[in-house]
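A.B. asks: pasting the sequence and the predicted coordinates here, then a few questions.
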Amino acid sequence: MEDYNSIKSYPNKQMEQNESTDRISSLHDELLGRILSFMPTKYAVATSILSPRWKNVYKLISTLDFDDSLITSNAPQHHDHFKRFVNGILQQCKKTYIDKFKLNCENDNYENSEIGIWVRAAVMLKVSKFEVTIQKDVHCMLPLPKWFTQHLVVLKLDCSFKVRVPKFVKFPNLKVLHLKEVTIEENGTNGLNMVLLGCTSLEELVIVDTQTQNLPIGLRYEIQFSELMCKNIIVLTLDCSYTLCIPSVVVFPKLKILFLKGITLKSMPRSLVPLVYYRKQVNDYHTLNGILSVSPLLEELVINGCNWGGGNLYLRNPMMEKLTIEDGLDGPIDQFSNCTVLLNLSKLVYFNYHVGLAKQYVIQNLNSVEQAQLEVCFNDLDYDDEQDLCDTMLELIEGIRFCRSLRLSAQCTEALTSGAFELPIFRNLIELNITLGVHVNWKDVVLDFLNCSPCLESLTLVQDGMDTELDGNFLLEAELVDCVYSKLKFINIRNFQGLEGETKMLMYFLKNATNLEEMVIHWKSANKPVVFLNIQQNVLSVPYSFCRSIRKVRT
């Protein structure tokens, strides 16, 4: 029997022969056409120069993908070549069916007529996926003929097109609809709602900055959802100044992602409150609560700058993993005044709460939260006394005591320190970011959080407009904190002023944090560089410092 080495030493003639064979070129034309359809049309056409075998293969592609971002030069002749290329391919296209037409124009050297010719040529085909992104403000009309809408599966428009909607338009196969910066031409047809009414298989709807023509100034467009359209929706994004109307019979059995920005949710009479909603809380019903109550699979919720008329808010979606609630630029800041927020989200991982402080929080389950960001605003007059304000803030903080990363704004620390408080133990907390308000001092909260965070590794302290002297002895006089001695690896100080008390605090961390790897100090640009140099010399003179890196950042 031959040994292994002798077998390897023999040349494998069959293998050499296989390696020299062009196996790709031997594939059937139809298969080669499908392969080329996965790449931009520019590259598909370029394969025609490989050999005579490839000369006409590109004509079998089922995708037309034109992207001027692939142009390597901004020279005018290169863009002229792109225009001729698109015109030539569209003229050569003899197919009656195209799987996808995609046009991406980032350059502004296009005339309205040129874009219009390309789009109308694509509309004449039976297209399954139609995607157009144009950076320039191009005034083109996109018609929606019957032969075009019946075959559409994906329609994505990110451009300033005007869309002319005929009466009784139907999209029987449409699953993805994106409208960004589009103008819907009404013509008495209630165009946008007519489009939505014709979508019976829609799974993903995204509407961003889309306008309706001929709408009176100051009047918000009322967008309406039908029961048939909502039954298959998985992703719903509305980022526009619309009023959303949800009939009582509508449910979202498949909805997983809901993003609402700038939306006004239309209220509903009590007599029309759906039976699926909790009858015991009929007085608390509003459209937002209604949507949440009929979305059992909801995984991600973003409410930004929306107006639902205030009232108690109930969040108890068992599948929700991400939650963001923000006032935004347009949302009323008093919607949470005198209301209760109930949170029972057993799978929630990310929690971003940036709104007015509620009157009361009922937190039944937020035990899975890993990252929490709290930024509240409040009116002292909404609370019985300062202790009541403190207790409300503490309710919210206690609810997220199992998180790994926590960020608190200046208003949070102001509310917390308005009365007597006792923090819970943050057993899982690794990263802490605290901003101190004008009336809050380091010693008011820092030591409490350090003592309650036994696993803390990263600490960020931000001063927000505090110009008073800090008594740095509050740490030196306290007992050594366990997490500082054994866990703390990173310290970030923002808005550092160079005051004596601040320097004492830095010295405390440098002397006692045995695992400290890096300290970053953001000092105010108004301070003279010589001030920081003196502080740096004092810091570096600490004889038992374990810190490996100290960096300054001027702000």
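C.D. replies: In hand now; what should we look at?
A.B. asks: from here on, contacts and neighbour counts on C-alpha atoms
C.D. replies: Noted.
A.B. asks: what residues does the nearest residue to residue 511 once chain neighbours are set aside make contact with?
C.D. replies: Counting by Cα to Cα, 6 or more residues apart in numbering, residue 545 is the residue found nearest to residue 511 once chain neighbours are left out, at 5.2 Å. Taking Cα atoms under 8 Å, 6 or more residues apart in numbering, we find residue 545 in contact with 510, 511, 512, 514.
A.B. asks: verify the contact between the first one and residue 546 for me.
C.D. replies: Yes: proximity of residue 510 to residue 546 meets the contact threshold set by Cα atoms under 8 Å, at 6.7 Å.
A.B. asks: now do the buried residues in the lengthiest helix in the chain.
C.D. replies: Taking DSSP state H as the criterion, the chain has its longest helix at helix 76-92. In terms of neighbour count (16 or more other Cα atoms under 10 Å), helix 76-92 has its buried residues at 79, 82, 83, 85, 86, 89.
A.B. asks: and those residues as JSON lines, adding distance to residue 201?
C.D. replies: What follows is the buried residues of helix 76-92, written out as JSON lines (distance: Cα to Cα, whole Å):
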{"residue": "79", "distance to residue 201": "39"}
{"residue": "82", "distance to residue 201": "36"}
{"residue": "83", "distance to residue 201": "36"}
{"residue": "85", "distance to residue 201": "36"}
{"residue": "86", "distance to residue 201": "32"}
{"residue": "89", "distance to residue 201": "32"}
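A.B. asks: nearest to residue 292 among those?
C.D. replies: Residue 292 lies nearest to residue 86 out of the buried residues of helix 76-92, by Cα to Cα, at 46.6 Å.
A.B. asks: can you tell me the element the spatially closest residue to that closest one that is not a sequence neighbour falls in?
C.D. replies: Nearest residue to residue 86 in three dimensions, chain neighbours excluded: residue 66, at 7.1 Å (Cα to Cα, 6+ apart). If you go by DSSP states H and E, residue 66 is part of strand 63-67.
A.B. asks: and that strand, what does it pack against?
C.D. replies: Here strand 63-67 touches helix 41-46, strand 97-105, going by 3 or more Cα pairs under 8 Å, 6 or more residues apart in numbering; DSSP states H and E.
A.B. asks: try this one side by side with the last:
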Amino acid sequence: MNSMIATHNSDTAKMFPTEQTVVEKEDIISNLHESILGHILSFLSTLEAVHTIVLSKKWIDLWITITGLQFSDSFHCFGKKMQKEQFVCFVNKVLLHLANSSIQSFSLSLTCYQYDSTLVSSWISSIFERGVQKLHIQYADNVHFPSNSLFSCKSLRQLMLQMKCTLNVPISASLSNLQNLNISGIRLVSESTTYSKDLILNFPVLKVLEARGCEWLTKQSISIKAPLLETFCITIWNSLSNESHKSSIKVFAPCLKDFSYEGDLEQDVIVLNASSIRSASIVIVIDENTVEKLGLQVQKLLAQIREVEELKLLFYKVLMHANNIFTHLPAFGRLTHVQLNEVTCEALMNILHNSPILNTLILQNGLSELNKDVLTCASVPQCFVSSLKVFQFKGFNLHEHELLLAKLVMKNAAVLEQMTICAAFWLRYSDIDMEKVKEQILSFPKCSNFVMIKLVF
């Protein structure tokens, strides 16, 4: 190898560095400024950052310059998972060494052991005092969360809490620099004991708010004021809570574009200035014993998003027990794309008649039968005449009313371009002659001369 290196001319050696030339190069990485090295080390787990002390004498104290801490009790040390006592000792020592340092980001994932609630709370409290901008806590057990420290932290930009804890929210709370909020499993309670005022949460620069499986246990209505909010996602299951709180959640978000709701409609979610919403996802699961009295809540929720362009509307355990939910639909004047499941004939036709410029229709899990005569006697929706181009029918069960729907679409959709029918899984194991079914569907009269029909049986 060395003899070969010796034969290279100087120009070639410059273009293709050999082993010899690499050895002679200076250590560029180590010569970087400490602040840059600290920033680079912040992308590693804190355990890995500390281990860089073995590289050279110069690296012994470099890890102290890191601006981001990542702790996880699932990390392995020298090939073995750290014991609980080792992990606690490690976190305490790191926080002690960095007692006077500014921490921009802090991530704590506790998935392997149970910890003393006071200990975890002290770790979190110490980080709020360091000017933290990004905070991520993941822990499955209850923690006494330092609520006062949170709502007095002006530096916070991103907050993700996936944990069981109670947040004591002041009657008027504000996080002035928060841009992204993601919480799950949190119990939010009010510090106030009176009903006189709404609980107000001010987020002047917040753009994303995701709240999943949280309990909003306040005596007052909750007002979320977020003038720059673009994405709002809430999953709320009050029927699973031992406490009954019917206070409404009001969202003031004039720039909101994406709205997502999943729940049982036991608690009102009211989006004011909702005309800016362009994409919405609604997932509702209601017990059959309570569905009839909640029809009004469904209508109120749909009325808020009537200006959407794309809509995912998924109902479970609902439509078979309440066929009147869609009798008073708003007009979806801008709706071009809709995805539905467990929909009845009546509900489907009502939606189609209220969506005059619909371009794409996707049905999941077949079509529930209540009154197939609705399809045979139905007037043709406006979208069939002028706009419907894509129709996807998933979970096709070969029921008579489903064949009637396929026939209705093919006969009347004048500008239809793509029609896909996917058979239900169980049909693979049936004795039905699927070739005859295909022939039957393909024999239906077609209004559009350009439609491509795909049958996935």
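C.D. replies: Arrived safely. Small disclaimer: the values here were computed from a predicted structure and weren't measured.
A.B. asks: circling back: most neighbours of all the contacts of residue 545 of the first structure, which one?
C.D. replies: Using other Cα atoms under 10 Å as the neighbour criterion, residue 510 leads these with 24 neighbours.
A.B. asks: so residue 216 of the second structure: helix, strand or coil?
C.D. replies: When classified by DSSP: H, G, I helix; E, B strand; the rest coil, residue 216 of the second structure comes out as strand.
A.B. asks: which residue packs closest to it, ignoring adjacent ones?
C.D. replies: Using Cα to Cα, 6+ apart and skipping the chain neighbours, the partner closest in space to residue 216 of the second structure is residue 188 (5.0 Å).
A.B. asks: can you pull the contacts of whichever residue in the first structure pairs up with that neighbour?
C.D. replies: Using TM-score structural alignment, the partner of residue 188 of the second structure in the first structure is residue 265. Taking Cα under 8 Å, 6+ apart as the contact definition, residue 265 of the first structure lies against 243, 244, 245, 287, 288, 306, 307, 308, 309.
A.B. asks: same check for these, but in the second structure.
C.D. replies: With the contact criterion set to both residues aligned by TM-score structural alignment, their matches' Cα atoms under 8 Å, these that also touch in the second structure are 243, 244, 245, 306, 307, 308, 309.
A.B. asks: distance of the residue nearest to residue 511 of the first structure from residue 524 of the first structure?
C.D. replies: Going from residue 545 of the first structure to residue 524 of the first structure by Cα to Cα, to the nearest Å gives 25 Å.
A.B. asks: ok, now residue 308 of the first structure?
C.D. replies: From residue 308 of the first structure across to residue 524 of the first structure, the span is 41 Å (Cα to Cα).
A.B. asks: these two: who's more crowded?
C.D. replies: residue 308 (20 against 17).
A.B. asks: I'd say that one and residue 268 touch.
C.D. replies: No: between residue 308 of the first structure and residue 268 no contact is recorded; they are 10.7 Å apart, counting by Cα under 8 Å.
A.B. asks: one step back: okay if I get the helices and strands packed on strand 63-67 of the first structure as CSV plus distance to residue 249 of the first structure and mean neighbour count?
C.D. replies: Shown next, in CSV, are these (distance: least, Cα to Cα, whole Å; neighbours: other Cα atoms under 10 Å):
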stretch, distance to residue 249 of the first structure, mean neighbour count
helix 41-46, 46, 18
strand 97-105, 36, 19
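A.B. asks: could you dump the ones you listed into TSV and include distance to residue 115 of the first structure?
C.D. replies: Listed next are those as TSV, based on distance: least, Cα to Cα, whole Å:
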stretch	distance to residue 115 of the first structure
helix 41-46	17
strand 97-105	9
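A.B. asks: and residue 499 of the first structure, which of the ones you listed is closest to it?
C.D. replies: For these, the distance to residue 499 of the first structure is smallest for strand 97-105, at 54.4 Å, taking Cα to Cα.
A.B. asks: which residues are in contact with that closest one?
C.D. replies: Residues outside strand 97-105 of the first structure that contact it (Cα under 8 Å, 6+ apart) are 62-69, 122, 125-136.
A.B. asks: what's the angle between it and strand 63-67?
C.D. replies: On the basis of axes from the mean of the first three to the mean of the last three Cα atoms, to 10 degrees, strand 97-105 of the first structure is oriented at 0 degrees to strand 63-67.
A.B. asks: what angle do strand 97-105 and the helix or strand following strand 97-105 of the first structure make with each other?
C.D. replies: Counting by DSSP H and E, the element after strand 97-105 of the first structure in chain order, helix or strand, is helix 112-123. Using the same axes, to 10 degrees, the inter-axis angle of helix 112-123 of the first structure relative to strand 97-105 is 160 degrees.
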